[in-house]
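J.: just the structure for this:
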Amino acid sequence: MKARFLGIDDLTDVPSVAVVVDVMRAFTVAAWAFARGAEKIVLAGSLDDARALKDRHPDWVAVKDGPPAPGFDAVNSPGLLRSVDLAGRTVVQKTTAGTVGALAVKESELVLCAGFVVAEATARLLRARGSDRVTFVVTGEDGRADEDLACAQYIAGRVTDPAGTDAAGFLGRAARSRAAAELAEGVRQGVHPDDVALCLEADRFPFAMVAASEGPLMILRPCAIPQGPDGDPV
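T.: The predicted structure is shown next:
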């Protein structure tokens, strides 16, 4: 597999296969939402779009970055979301980087959204598909976020050399990242003390997350990847 690692603003074409990475915290939150029972996640293009969707669908759960705000039910924190019952619910998510990155590649044939918590399942899906060219979209810090790059490189390694790619070094880089420091030091708002640790749980969930256009909306859904005794998809 030939992998390239680009920031959102570096995208000059429509990739066939795109893996959009936001470790801290959009796609860790998305994975937790599915683990808590959410049926689907609508990736909103703006805060106004998210509010409008919430107004039209009062039963949907709207999530945003930063502190609580009118029109939103929750903030983009895995530590806070993990106790919320989302069984059968639709979540609307708008974040600074992750949702922006996913919408930037919405014309791609396959769009996966990922963090460390779904890294192995994402790699298994890519292996099962036999993708020979994959664009990893590093969403944070204009493409320079080392936690996102580390996760992208970990997934790429698990695709091409699963036996020789261990999570420890990649997680260490993410733990030392600027985003991790800002979350730990309270620079960012809407934070739970466990957020960094939850973002650094490699391969916690057995599903990948696939985004696709459904009518006018970009919808993220979980995709279970059955695994055989040899570790390969079945």
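
J.: going forward, measure contacts between C-alpha atoms and count neighbours the same way
T.: Will do.

J.: list the contacts of Thr96.
T.: For Thr96, the contacting residues are Asp65, by C-alpha atoms under 8 Å, 6 or more residues apart in numbering.

J.: go again using 10 Å as the cut-off
T.: Shown in contact with Thr96 (C-alpha atoms under 10 Å, 6 or more residues apart in numbering): Arg25, Ala26, Gly45, Ser46, Leu47, Lys64, Asp65, Gly66, Thr139, Gly140.

J.: does Ala62 touch Val92 like I think?
T.: Yes - assessed by C-alpha atoms under 10 Å, Ala62 is found in contact with Val92 at 4.6 Å.

J.: with neighbour numbers in mind, choose between these two.
T.: It is Ala62, of Ala62 and Val92, that has more neighbours when counted by other C-alpha atoms under 10 Å, with 27 against 24.

J.: OK, contacts around that one?
T.: Shown in contact with Ala62 (C-alpha under 10 Å, 6+ apart): 41-42, 44, 47, 50-51, 53-55, 71-76, 90-94.

J.: to compare against the first, here's another:
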Amino acid sequence: MIFSKKITLVYNVINLLKNIFLLSIVFFFCKLVNLQAMQQSAITAEKHQWQKSSRTIDLEARFLREEELIHTVELALTQYKNIQLVNLQDHAVKLAADLPNQLQVTVVIDAFRAFTTAAYVLEQHPNSYRITTKSEVIARLASACKHPLLIGKSERGAALAYDIPNSPTRVAELSVTGRSVLHRTEAGAKGIFLAQNADIILVAGFVNAEATAEYIRKLVNPKITLAPMGHEATTPSLEDHVCALSIATLINNEKITIEKFIPALRKGSGSYFFSQDQWQYPHEDFKRCLEMGQPSFAIQAIIKKDYAILRRCQ
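T.: Reported below is the predicted structural model:
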């Protein structure tokens, strides 16, 4: 009897140890699977974080590069003592402080794309060409015109329908001759109104940089101010600064090539022209906006209260 109980006890102990062993194996494999899942999750999270960090670094590098190039252009412009480069915020203040007995000439620059578009419009000899910053002004002027051409797009809060975007390519596709053209743009038009204290206001992009410089060279003792308007007239842009440098060098009878800036422009603000929205930003605009000498004539802006008239310089 006692022997039988001992055998039963041993058997139970063996079964208990067996079960403990099996449970240990199951626990070990569960823990191993869970650990592998956690490691994979950590690796995936780290990979996503690296990718996000990499994209951030790329973007920061792009903007840093553009800022460096803009700074380089600004330094290059300091060698021209007969020309001043103005910041957007203090533009009107500086003009008002200049000597009154000197002819004040301000060149407002918007290469991507307002004043490139303007050159393409004026090349076709419209009946009239007016530019402003507000859709309500465009609507008022349009109500008094027969078959006007509305260029641009509505600002936030406005709902006016425009015929074509602010694009030289879209202008080139139309017949503008004899039509009344009404153009809404933010940066370029704002720059015109900021320059209201100048005796002569010129507007320019790369297309008419040479003609603008030639016009200025014929003036007697001008005080020349270059106003690159940048992105929405809020932050500097490489294209407008390079255009300013182009005009400054041409005024001083020097040569300049912009080819070295094109890769940075292609990756920066020019990238819009290679997006999916080809109606608003056709890729042909990139080439047209950087093509110097075509069309080629200086353009003057004459302010009329809440809009300005653009016309070829005589």
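
J.: okay, the equivalent of Arg144 of the first structure over in the second structure and Val86 of the second structure: tell me how far apart.
T.: Pairing criterion TM-score structural alignment: the partner of Arg144 of the first structure within the second structure is identified as Pro236. Note on Pro236 of the second structure: its distance to Val86 of the second structure, by C-alpha to C-alpha, to the nearest Å, is 11 Å.

J.: find residues that contact each of these two.
T.: Both Pro236 of the second structure and Val86 are in contact with Pro228, Met229, where contact means C-alpha under 10 Å, 6+ apart.

J.: grab the nearest non-local neighbour of the match of Arg144 of the first structure.
T.: Spatial nearest neighbour of Pro236 of the second structure, chain neighbours left out: Gly230 (4.3 Å); criterion: C-alpha to C-alpha, 6 or more residues apart in numbering.

J.: neighbours of the one you found, how many?
T.: Using other C-alpha under 10 Å, Gly230 of the second structure has 22 other residues around it.

J.: returning to what we had before: was I right about the match of Arg144 of the first structure contacting Glu68?
T.: No - the pair Pro236 of the second structure / Glu68 is not scored as a contact, 11.6 Å apart, by C-alpha under 10 Å.

J.: these two - which one has more neighbours?
T.: Ranked by neighbour count (other C-alpha under 10 Å), Pro236 of the second structure and Glu68 place Pro236 first, with 18 against 13.

J.: report the contact partners of the more buried one.
T.: Pro236 of the second structure makes contact with Glu66, Glu67, Ile70, Asn87, Leu88, Pro228, Met229, Gly230 under the criterion C-alpha under 10 Å, 6+ apart.

J.: roughly how far does Glu201 of the first structure sit from Ala184 of the first structure?
T.: Distance from Glu201 of the first structure to Ala184 of the first structure, counting by C-alpha to C-alpha: 16 Å.

J.: do Gly164 of the first structure as well
T.: On the measure of C-alpha to C-alpha, Gly164 of the first structure and Ala184 of the first structure end up 31 Å apart.

J.: quick one, which of the two is more surrounded?
T.: More neighbours surround Ala184 than the other of Gly164 of the first structure and Ala184, with 17 against 9 (other C-alpha under 10 Å).

J.: ok, the equivalent of that one over in the second structure - contacts?
T.: Aligned by TM-score structural alignment, Ala184 of the first structure pairs with Phe274 of the second structure. By C-alpha under 10 Å, 6+ apart, the residues touching Phe274 of the second structure are Arg266, Lys267, Tyr281, Pro282, His283, Glu284, Asp285, Phe286.

J.: cool, Ala213 of the second structure as well?
T.: When contacts are counted by C-alpha under 10 Å, 6+ apart, Ala213 of the second structure touches Val107, Ala204, Ser246, Ile247, Ala248, Thr249, Leu250, Ile251, Asn252, Asn253, Phe297, Ala298.

J.: and the fifth one, that one's in a strand?
T.: Read that as Ala248 of the second structure. No - secondary structure of Ala248 of the second structure (DSSP: H, G, I helix; E, B strand; the rest coil): helix, not part of a strand.

J.: surely it meets Glu74?
T.: No - using C-alpha under 10 Å as the test, Ala248 of the second structure is too far from Glu74 to be in contact (11.3 Å).

J.: any shared contact partners between those two?
T.: Common contact partners of Ala248 of the second structure and Glu74 (C-alpha under 10 Å, 6+ apart): Leu85, Val242.

J.: so for those two, which residue has more residues nearby?
T.: Ala248 (27 against 16).

J.: trace that one over to the first structure, please.
T.: Using TM-score structural alignment, Ala248 of the second structure sits opposite Ala156 in the first structure.
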